[in-house]
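Undergrad: One predicted model, sequence on top.
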Amino acid sequence: MIEAFFMAISPSYLFYMTIGVLLGLVVGTLPGLTATMGTALLVPFTFGLPTGEGIAMLGGLYVCAMFSDAIPACLVNTPGTPAAMATAFDGHPMVKQGRGQEAIVAACFGSALGTIFGALCYLLLAWPMIAIALKFGPPQFFWLGIFALSIIGSLAGDSILKGLAGAAIGIMISCIGISHAAEVNRYTLNIPELRGGVSLVAALIGVFAVPQVLNMILNLKKEEFVAEYKSEPGVILKTMKKVIVTPIHNLRSAVIGAFIGILPGAGSPIAAIVSYNEALRWSKDKSQYGKGDIRGVTASEIANNAAAPAAMIPLVTLGVPGSAPAAVIAGALMLRGLNPGPELFATDGSLVYSFGWSLLIAGIVVFFVGMFATPLLTRIIKIPLRVLAPLIMFLAIIGAYAIRNNIFDVYLMLLIGVFVFLVRRIGFHPGPIGLGFILGPIIEPNLVQALYISHAVGVQKVFFSGSVNLILIALSILSVSAVAISKFRSRNKTN
């Protein structure tokens, strides 16, 4: 452990890790350029580096992209990656209220706290936490997805029914393609390009970016960009104090993020959503959530950044990546002849632990780099709508196309965007639609696998027995009940 620490603070490690952080800042800021794509594009450029430095560079890009995706989420309500979807719920309203600097500082500081916590879990709690993760099979992942869906009530605005309908729309879009159960085409309309499903990035850009651009176009004659970013002295320290004075909230978000991150396949988007939901559920004052509450920003950012290093734990101990970027890093190791898993942990522990230290140091570097670079990036907020709208649309088209180099993804993005724009006009919130689309690929295949298992042992034993299943079911019921009771009370107060 000590030897690995000195490896991580060597000049070469720090240099390449910082280069990765700077690249991650750009990748996360541009909507559609995900951390997965960024790490995948960077892998060939690391082949000329020693293994430790190359992996540290990939890790730096990964953790910084998890922060910088909050910048477009807050400024223009366009999450840079799916993990920042929950950040936009309160981050963008803060910017529209003239609190842009506070939103970005909270996201940056929360990201640093989450990354450091996740890296500490990687260094200290790998083996004990793996014992918990091993208890998760298809039924548990199914209930985890259902639990994540319970946030819909808090995202639905004034109508839970519209929230559920929006989530159903998102899940149906995610079902386009080949069925997991019968290997038949579903909702493809005999269009060959739809057999592979709808691109996650193209769909999310369509849900969040395109409607925003269309709203900007409608407001061209009314005013310039409605949100303002004002950099004022003392805001950084004041915002950091606001974050620090909620230690229980911060710790809960970090624990949720690290725990979900360690579960193979769960990833940062679910961590952010579940953390946001729990922050809302445990808050004594829920009225400001979704309207510009700093706790909504930190709940999302602490969790999704804690999940990033934690996603490496199953990779280095079981050989199973906990996220898509972790899978790319696993591929980078395998290309060097190193097999992630217990063998790597036992034979080259210094490499494993030096990577953990690099992730921790990257969390610190991200904070300072973010504070320095964000004022330059936030100048986008001052761009007139007539310039900003086509710029965002251009980046959205590039992002949707670049994932699979398929122009059909651009058409789908535009179609979904126009549809969401229209349903927003009748009171639907885009959050449940995006959430349903993210959770669909997690819920459906695990439900199918669990049903196959139930043929042998019975549905009740598979779905409704075991401590993990029962805990997730109870949390889902409590979450839905809490939202319903809260909305019922708020209606009584207004009457």
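TA: Everything's here; your move. The structure presented is a predicted model; accordingly, all values stated were derived computationally and were not measured.

Undergrad: Please make it C-alpha for all contacts and neighbour counts, starting now.
TA: Will do.

Undergrad: A227 - that's part of a helix, no?
TA: No: the assignment for A227 by DSSP: H, G, I helix; E, B strand; the rest coil gives coil, which leaves it out of any helix.

Undergrad: What are the boundaries of the helices in the stretch 201-350 of the chain?
TA: For the stretch 201-350 of the chain, applying DSSP state H, counting those that start in this stretch gives helices covering 235-244, 247-262, 267-282, 294-310, 313-318, 324-335, 342-347, 349-377.

Undergrad: Among the ones you listed, which comes closest to P11?
TA: Minimum separation from P11 across the helices of the stretch 201-350 of the chain (C-alpha to C-alpha) falls at helix 349-377, 11.9 Å.

Undergrad: Now do the buried residues in that closest one.
TA: Taking 16 or more other C-alpha atoms under 10 Å as the basis for neighbour counts, the residues of helix 349-377 that come out buried are 349-367, 369-371, 374, 377.

Undergrad: for stretch 199-216, same thing?
TA: In terms of neighbour count (16+ other C-alpha under 10 Å), stretch 199-216 has its buried residues at 199-214, 216.

Undergrad: Alongside the first one, take a look at this:
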Amino acid sequence: MENFDLLMHGFQTALTMQNLLAALIGAIIGLVVGAMPGIGSLSGVAMLLPLTFKLPPTTAIIGLAALYYSNMYGGSFSAILLNIPGDSPAVCTAMDGYPLARNGRAGTALSTSTVSSFVGGTIGIIILTICGPLLADAGLAFGPPELALLILLALTSIGWILGENPKAGLVATALGIMIATVGIDRAIGQPRFSFGNPNLLSGVAFIPLVIGMFGFSQVIDMVVNKNNYKSDGVRKVTFRESVLKKHEIKRIMPATVRTGILGTFIGVLPGAGATTASFLSYIMEKRINKNKEEIGKGAIEGVAAAESANNAAAAGAFAPLLTLGIPGSGTTAVLLGGLMMWGLRPGPLLFKENPDFVWGLIGSMYIGNIICLLISFACIPLMMKVVKVPSSVMVPIISVVCIVGTYSVNNSMFDVVLMICMGIVSYLMSLASIPAAPLLLAFVLTPMLETYARQAFDMSNGSLSIFVGSKICIGLIVCIMGFCLAPFIKKFISKKRVIPEQKAL
């Protein structure tokens, strides 16, 4: 009851005109930033942070938090309509969202994304409200060895789960790991696979990679296969037609709730973030969903899983930030710096010493989530006009978006050249039926795996025993072995079934 009373007081704080305006402006900026490739929530919050120093701390954090979680909504727009993820968590959204858009169901995909984002975000906020401190303590149980095994679990599963051909999935995963190792070795400070090029010393940047593999490869395909991108049969979709039907809500709701809970917990883990939550949740649904065969080809369950997870993770990341002063993602690390500049000390005492600030922020997240839902739905009819644009117009538009989005990150033409090269590689991979998604997931997770594994070895003086030193580690090892053996077991069982059928004939 005490938490409920404090939450009600937080709503009173959040509903003041100044704080409502901050949430509204933050939500609008976040949606725009999320839809623009190459910026993302981290850059958006970092650029807006200096402008908030003259505001009261509560108002400032409400605006920045709104920008953070609304960015997850916006990232799906360009992912679904242009196959260009606005931010890394939207990569999984593009896998099913863009095929839906090409099949004339862009309105359904956008509505699924919006509804799932709202539900997932709400689940994350509710869990944060009820058991934020407890959740943060649970997250601390995951040290470097546990996090290393968690990421290894994802890497061992994607080859079999993403992509119709397991061998092709493993090849893509291996390529992703290879690309991720380019640059300075974080442990010994020596360059790896840079071939004497100073531009590669910092590694292959994510934005050129993802824009090239999803955006520019699409431009190449649109030029080569013009007949596949005719917009003559795509009619204008109204707001009413974009609203999900009852049977569609029934399809997405189980996946949305499951991945919302999982995404919240992953968001709590230090350094995991919304990208990891989105990928792991998508992988889980690809394995357990009753429509798992359709996921990856244009299924609303795939869009729902990715969007629910990344929004829940955005909310979950505030649990360790507020209760322990530990950022759960790169964006919350920037927010941590802001809190310190405002004279606030995140930790267990923050809830006691600054309840107006903490509960005002939590209350504003409920309100901001509703604002994002309404704005996103209002934008759907406008966004749908993108699908009607002829490919002859879309090719130069997407090309400009790819080039500008890539160049704006580091003001580097090398990044633009790299983006074009990765687009060509992605197109050649598609011709060879090698999926791009496992490559991107491996690229994102490999640096974290390397970091956590080295930390674990430093803690144990190089001993492997640290990876079996807890029940969580043992459970994760069992899951990894299960994923590795699953294809062989499945093949063995299918052969056993075929033999009796042949005898019966």
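TA: That came through fine. Fair warning: this is a prediction, and the values are worked out from it, not measured in the lab.

Undergrad: what TM-score do we get after superposing?
TA: Here the TM-score of the superposed chains, computed with TM-score structural alignment, normalised by the length of the first structure as the reference length, equals 0.93; 492 aligned residues with a C-alpha RMSD of 2.4 Å.

Undergrad: Would you convert the helices of the stretch 201-350 of the first structure into a markdown table that also reports distance to L149 of the first structure?
TA: Formatted as a markdown table, the entries for the helices of the stretch 201-350 of the first structure read as follows, by distance: least, C-alpha to C-alpha, whole Å:
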| stretch | distance to L149 of the first structure |
| --- | --- |
| helix 235-244 | 27 |
| helix 247-262 | 15 |
| helix 267-282 | 9 |
| helix 294-310 | 16 |
| helix 313-318 | 25 |
| helix 324-335 | 21 |
| helix 342-347 | 34 |
| helix 349-377 | 30 |
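
Undergrad: quick one, which of these is packed in tightest?
TA: Comparing the helices of the stretch 201-350 of the first structure by mean neighbour count (mean count of other C-alpha atoms under 10 Å), helix 294-310 comes out on top with a mean of 34.

Undergrad: What helix or strand is the residue opposite V27 of the first structure in the second structure once aligned located in?
TA: Alignment note: V27 of the first structure maps to V33 in the second structure; criterion TM-score structural alignment. Assigned by DSSP states H and E, V33 of the second structure belongs to helix 17-35.

Undergrad: Just list the residues touching the equivalent of S281 of the second structure over in the first structure, thanks.
TA: For S281 of the second structure, the aligned residue in the first structure is S275 (criterion: TM-score structural alignment). Neighbour list for S275 of the first structure: R252, S253, I256, G257, A299, S300, A303 [criterion: C-alpha atoms under 8 Å, 6 or more residues apart in numbering].

Undergrad: Mind doing that once more with 7 Å?
TA: Under the criterion of C-alpha atoms under 7 Å, 6 or more residues apart in numbering, the contact list for S275 of the first structure reads S253, I256, A299, S300, A303.

Undergrad: One more: K352 of the second structure?
TA: Contacts for K352 of the second structure were tallied using C-alpha under 7 Å, 6+ apart; there are none.

Undergrad: Can you give me the distance of it to T129 of the second structure?
TA: Separation of K352 of the second structure from T129 of the second structure (C-alpha to C-alpha, to the nearest Å): 15 Å.

Undergrad: Same question for L64 of the second structure.
TA: 19 Å.

Undergrad: So for the two, which residue has more residues nearby?
TA: When L64 of the second structure and T129 are compared on other C-alpha atoms under 10 Å, the one with more neighbours turns out to be L64, at 29 against 17.

Undergrad: Would you mind finding the match for the more buried one in the first structure?
TA: Matched to the first structure by TM-score structural alignment, L64 of the second structure sits across from L58.

Undergrad: And for M383 of the second structure?
TA: Across the two structures, M383 of the second structure finds its equivalent in L377 of the first structure, going by TM-score structural alignment.

Undergrad: List the contacts of the residue nearest the centre of the first structure.
TA: The geometric centre of the first structure, computed from its C-alpha atoms, lies nearest to A83 (C-alpha atoms, centre = their mean), at 1.2 Å. Contacts for A83 of the first structure were tallied using C-alpha under 7 Å, 6+ apart; they are S268, P269, A272, N304.

Undergrad: ditto for Y452 of the second structure
TA: When the contact criterion is C-alpha under 7 Å, 6+ apart, the partners of Y452 of the second structure are P144, P145, L147, A148.

Undergrad: What is the nearest of the contacts of S275 of the first structure to F225 of the first structure?
TA: F225 of the first structure has its nearest neighbour among those in S300, at 25.4 Å by C-alpha to C-alpha.

Undergrad: What separation do you get for that closest one and S111 of the first structure?
TA: The span separating S300 of the first structure from S111 of the first structure equals 9 Å under the rule C-alpha to C-alpha.

Undergrad: Likewise for N77 of the first structure?
TA: Relative to S111 of the first structure, N77 of the first structure is positioned 18 Å away (C-alpha to C-alpha).

Undergrad: Compare the two (neighbour count), which wins?
TA: Counted by other C-alpha under 10 Å, N77 of the first structure and S111 do not tie: S111 has more neighbours, with 34 against 24.

Undergrad: What residue in the second structure is paired with the more buried one?
TA: S111 of the first structure maps onto S117 of the second structure when the alignment is built from TM-score structural alignment.

Undergrad: what span of the second structure lines up against stretch 128-135 of the first structure?
TA: Residue correspondence for stretch 128-135 of the first structure in the second structure, counting by TM-score structural alignment: residues 134-141.

Undergrad: Enumerate the positions of that stretch that are buried.
TA: For stretch 134-141 of the second structure, burial by neighbour count (16+ other C-alpha under 10 Å) applies to L135, A136, D137, G139.

Undergrad: Count the residues that sit near L220 of the first structure.
TA: 14.

Undergrad: and if you look at G137 of the first structure?
TA: Number of residues near G137 of the first structure (other C-alpha under 10 Å) recorded here: 15.

Undergrad: Select, out of the helices of the stretch 201-350 of the first structure, the one closest to A156 of the first structure.
TA: With C-alpha to C-alpha, the closest approach to A156 of the first structure among these belongs to helix 267-282: 12.5 Å.

Undergrad: Centre of the chain to that closest one, how far?
TA: In terms of C-alpha atoms, centre = their mean, to the nearest Å, the centre of helix 267-282 of the first structure is set 10 Å apart from its chain centre.

Undergrad: how big is the angle separating that helix from helix 247-262?
TA: Relative orientation of helix 267-282 of the first structure versus helix 247-262 (axes from the mean of the first three to the mean of the last three C-alpha atoms, to 10 degrees): 150 degrees.

Undergrad: and the closest residue in space to P438 of the second structure that isn't next to it in sequence, what is it in contact with?
TA: Excluding the flanking residues, the one nearest P438 of the second structure by C-alpha to C-alpha, 6 or more residues apart in numbering is T173, at 5.1 Å. Neighbour list for T173 of the second structure: G159, P438, L439, A442 [criterion: C-alpha under 7 Å, 6+ apart].
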